[in-house]
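Student: Predicted model and sequence below, questions to follow.
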Amino acid sequence: MHHLLRLLVLVALVAGCNVSRAPAPGGAVVASAAQFVPRFGDGDPTDWPGRAPWAYQVHGIDLSRWQTDVDWRAVRQSGVSFAFIKATEGGDHVDPAFDQHWRDAAAAGVARGAYHFFYLCRPASEQAEWFIRNVPRDRNALPPVLDMEWTPFSPTCTRRPPPEVIRAEAQEFLRRIERHYGRRPLIYTTPEFYRTNDMGRLGYPMWLRAVADHPSTVYPGQDWSFWQYTGTGRVPGFSGDVDINAFRGSRADWIRFAGG
């Protein structure tokens, strides 16, 4: 009987060593027997009708000049694995916070990639060269991203070319940056832009915005790599809202993806 009791105690101790710690809503950390999976707070939470974002193991953020004074150490400790950082827009604009975010994310151990906001009134070749001029070629970086969405409030460009023209311009941009950086780029897009322009025909990995339902419902039949599930996320290290994203694969898939 004493031998059996000692064996049960030993089993319990070994099991306790495998308990990981996962953030609760708002970034608080709680003990969990599951793998470390972050679940952040949200200023405007969604009652997910389908599969919820925290069903996925790997989460990250995207940000630009509007996120300032970031405590990247707190961001990393909260469970953020990656950050997509706005680098450029059009053919003559660089996000003024890009360099700082790029350096600080790397120093904190957060995998980072750069994205370009596509300006529908400028040639794709010009925009690709502008991105290449301003974003370092770093073998440790995530794939570059082309952000394609409508700009209804732009004071200088409300142009809406036909879908075939938009796809051709996107293809030109993507080919040029893939050749330069040696990694297949991602396309970020929104539901309306995706549907209007049949963006799935381009055949590139997709980063999809869907803040009210799962991407499988919002983009039926479309494969995807990243899911932007909120624009009002609350992540430790930020003083205000930030976009939060989920990576589709497992943690092992993430390690392979991030490693190129």
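Tutor: Happy to help now that I have it. Numbers count the residues shown, from 1 in each chain.
Student: From now on I want contacts and neighbour counts done on CA atoms only, so please keep to that.
Tutor: Fine.
Student: Give me the distance between the residue lying closest to residue 244 once chain neighbours are set aside and residue 81.
Tutor: With C-alpha to C-alpha, 6 or more residues apart in numbering as the criterion, residue 244 has its nearest non-adjacent residue at 4.5 Å, and that residue is residue 61. Distance of residue 61 to residue 81, computed by C-alpha to C-alpha, to the nearest Å: 8 Å.
Student: okay, now the one to match up with it:
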Amino acid sequence: MKAALAACVAFAAAVNAAVQGFDVSHYQSSVNFAAAYNSGARFVIIKATEGTSYIDPKFSSHYTGATNAGLIRGGYHFAHPGQSTGAAQADYFIAHGGGWTSDGRTMPGMLDLESSSTSQCWGLSASSMVAWIKSFSDRYHTRMGVYPLLYTNPSWWTTCTGNSNAFVNTNPLVLARYSSSPGTIPGGWPYQTIWQNSDSYAYGGDSEIFNGDLAGLKRLAQG
């Protein structure tokens, strides 16, 4: 994964390339994957699970639609830190669509780290949150052979992890910032691997931009 991270940033620095993508969940009941591909999108990240008891009801149909359209695709897990261990949630995610295989079309799973409707940091201290994320990440890596992507925003990461740099050399960053530029990157990452730049994408879901060219995106999918 360190090699993949280095390769991604090298491509970004050398050619300033970008690849359009997006993410979806059951909130998007109908997504035009073929139109997204025809417009230039090449990847999509699809909600699979939450905690250890919820499976997104649209995951299977979204995944099939993305596959049929020729998109590189993968699943994401909405984290419930503190409600069960990170390892247990990684196992649940893998069992319900979040697994990875080196077929060149499957993104490593993504861990969605953000506030709940009632708790910003899920009742955990910064050190406990970092340990929880590490538990999830390490279990995913042990079972799948790659580290998961980590999705977050600068405010949440700073508040809930103390702006930890513990994942810089292992986990690619998916940065949520709805602005004209990624801005300051949290957590010591030198760059974002994917930038969620808007909560509105023409063909469904949120807009995401891979920080590199298509060859770099395929390398990420290959692990």
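Tutor: Good, I have the coordinates. Nothing here was measured: the structure is a model prediction, and the numbers come from that model.
Student: Give the equivalent position in the second structure for the residue nearest to residue 244 of the first structure.
Tutor: Taking TM-score structural alignment, the alignment pairs residue 61 of the first structure with residue 22 from the second structure.
Student: Show me the helices in the stretch 101-250 of the first structure, by range?
Tutor: Along the stretch 101-250 of the first structure, counting by DSSP state H, counting those that start in this stretch, helices occupy 124-134, 163-181, 191-197, 215-218.
Student: okay if I get the ones you listed as JSON lines plus distance to residue 143 of the first structure and mean neighbour count?
Tutor: Converted to JSON lines, the helices of the stretch 101-250 of the first structure look like this (distance: least, C-alpha to C-alpha, whole Å; neighbours: other C-alpha atoms under 10 Å):
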{"stretch": "helix 124-134", "distance to residue 143 of the first structure": "13", "mean neighbour count": "18"}
{"stretch": "helix 163-181", "distance to residue 143 of the first structure": "8", "mean neighbour count": "17"}
{"stretch": "helix 191-197", "distance to residue 143 of the first structure": "20", "mean neighbour count": "14"}
{"stretch": "helix 215-218", "distance to residue 143 of the first structure": "21", "mean neighbour count": "17"}
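Student: what's the closest of these to residue 20 of the first structure?
Tutor: helix 215-218 (28.6 Å; C-alpha to C-alpha).
Student: Next, the residues that contact that closest one from outside, please.
Tutor: By C-alpha atoms under 8 Å, 6 or more residues apart in numbering, the residues outside helix 215-218 of the first structure that reach it are 191, 208, 209, 210, 222, 227.
Student: Return the distance of it from the chain's centre.
Tutor: Averaging C-alpha positions (C-alpha atoms, centre = their mean, to the nearest Å) puts helix 215-218 of the first structure 17 Å from its chain's average.
Student: and residue 59 of the second structure, what pairs with it in the first structure?
Tutor: With TM-score structural alignment as the criterion, residue 59 of the second structure matches residue 98.
Student: Outside of stretch 5-24 of the second structure itself, list whatever touches it.
Tutor: Taking C-alpha under 8 Å, 6+ apart as the rule, stretch 5-24 of the second structure contacts 40-47, 169, 172, 191, 193, 196, 201, 204-214, 216-217.
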